[in-house]
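Q: Give me a 3D structure for the following:
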Amino acid sequence: MVYETKVGTFDISEENVINFKNGIPGFEHLKKFAVISLAETEPIKWLVSLEDKNIGLPIVDPWIAFSNYSINLNQSVLDELGNPKRENVLVFCVISLKEPVTINLVAPIVINLEKGIGMQVILEGTNYSVREPIKASD
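A: Model (predicted):
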């Protein structure tokens, strides 16, 4: 199906639609999203709403900027995600592109690729920040 999104118009097959049962914080009313890769913004990808063409969040693999990043998902989160196998899970973090560029390491986007289920998880008991500065590598 063809969708108009914040970053362009794309033909997105149903198997690439990610369903967020509870939406994501700030956009609880939106349930259908897709991850879009654009060559000109790699490694930044876009989590775009398929229901509101004005909503798109820049996301990135957190291990690109923080190789020691670690998350533990509790059983209720795993249940909500359909108990995915590790190899079927993608993790992204939302970044802010305003200077200074920051990444939200406290609330990763976790996606079960096999079932097309996603959720934004709030990590508890962590020293991570919602606005962790990303420093350019030398």
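Q: CA atoms for contacts and neighbours, from now on please.
A: OK.
Q: Quick one: residues contacting the residue nearest the centre of the chain.
A: In the chain, the centroid-proximal residue (C-alpha atoms, centre = their mean) is Ile109; its distance is 3.8 Å. Ile109 makes contacts with 91-94, 118-121, as judged by C-alpha atoms under 8 Å, 6 or more residues apart in numbering.
Q: Alongside the first, I'd like the structure of this one:
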Amino acid sequence: MHIQTKYHGEVEINQEEILSFKKGIPGFPDEKQFIILPLSDDGEFAAMQSIQTTTLAFVIANPFSFEPTYDIEIENYVIEALEIKDEKDLAVYSILTVQDPFEKTTANFQAPVIINIKNKHAMQVILNNSNYETKHPIFTNKMPVGSKG
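A: All right, here's what the predicted structure looks like:
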């Protein structure tokens, strides 16, 4: 299947890799199908591209890459809705707000995207009683881009 994308132009995708958001994403209730496409060679950044809307793609990243102490509790309704049977079937992403310069980019740690990688069911979950922010700086615990350690 071929789709038009915001960042990659036309790409061929495997239909089995399409994520299904039964209720859409907060703010985009009609957007129910997305695909994850890499944005960087190292795989650290990706685009969660809408299948339906070419211009809708969220830049995402694994929150644990930027905040090793990131710790969330996934409520039972999420586990049931996504049909999660085993913790190893989970993938967690944060939606980024890309800034200029890129080092000022932030991540939404309060509303992670939770994916069951086996059945491709997904949901953006707004955490209750969270100390996490919607605009968490992601480069505070990492060396600046281009520096050597």
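Q: TM-score of the superposition?
A: Here the TM-score for the pair of chains, by TM-score structural alignment, normalised by the length of the first structure, is 0.93; 138 aligned residues with a C-alpha RMSD of 1.4 Å.
Q: thinking again about what came up before, trace the residue nearest to the centre of the first structure over to the second structure, please.
A: With TM-score structural alignment as the criterion, Ile109 of the first structure lines up with Val113 in the second structure.
Q: Skipping adjacent residues, who's closest to that match in space?
A: Once flanking residues are discounted, Val113 of the second structure sits nearest to Gln124: 4.2 Å by C-alpha to C-alpha, 6 or more residues apart in numbering.
Q: mind listing what the aligned partner of that neighbour in the first structure touches?
A: Counting by TM-score structural alignment, Gln124 of the second structure corresponds to Gln120 in the first structure. Shown in contact with Gln120 of the first structure (C-alpha under 8 Å, 6+ apart): 24-25, 107-110.
Q: my guess is Met1 of the first structure meets Asp11, correct?
A: Yes. At 5.3 Å, Met1 of the first structure and Asp11 qualify as touching, with contact defined as C-alpha atoms under 8 Å.
Q: and of the contacts of Ile109 of the first structure, the nearest to Val35 of the first structure?
A: Closest approach to Val35 of the first structure among the contacts of Ile109 of the first structure (C-alpha to C-alpha): Phe92, at 10.0 Å.
Q: wait, the closest one sits on Val60?
A: Yes. With contact defined as C-alpha under 8 Å, Phe92 of the first structure reaches Val60; the gap is 5.3 Å.
Q: can I get the contacts of Ile109 of the first structure in CSV with secondary structure and distance to Ile18 of the first structure?
A: Formatted as CSV, the contacts of Ile109 of the first structure follow (DSSP: H, G, I helix; E, B strand; the rest coil; distance: C-alpha to C-alpha, whole Å):
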residue, secondary structure, distance to Ile18 of the first structure
Val91, strand, 13
Phe92, strand, 13
Cys93, strand, 16
Val94, strand, 16
Gly118, strand, 6
Met119, strand, 9
Gln120, strand, 12
Val121, coil, 15
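Q: and Ile64 of the first structure, which of the three is it?
A: helix (DSSP: H, G, I helix; E, B strand; the rest coil).
Q: Against Thr102 of the first structure, how distant is it?
A: Noted for Ile64 of the first structure: a distance of 13 Å to Thr102 of the first structure, by C-alpha to C-alpha, to the nearest Å.
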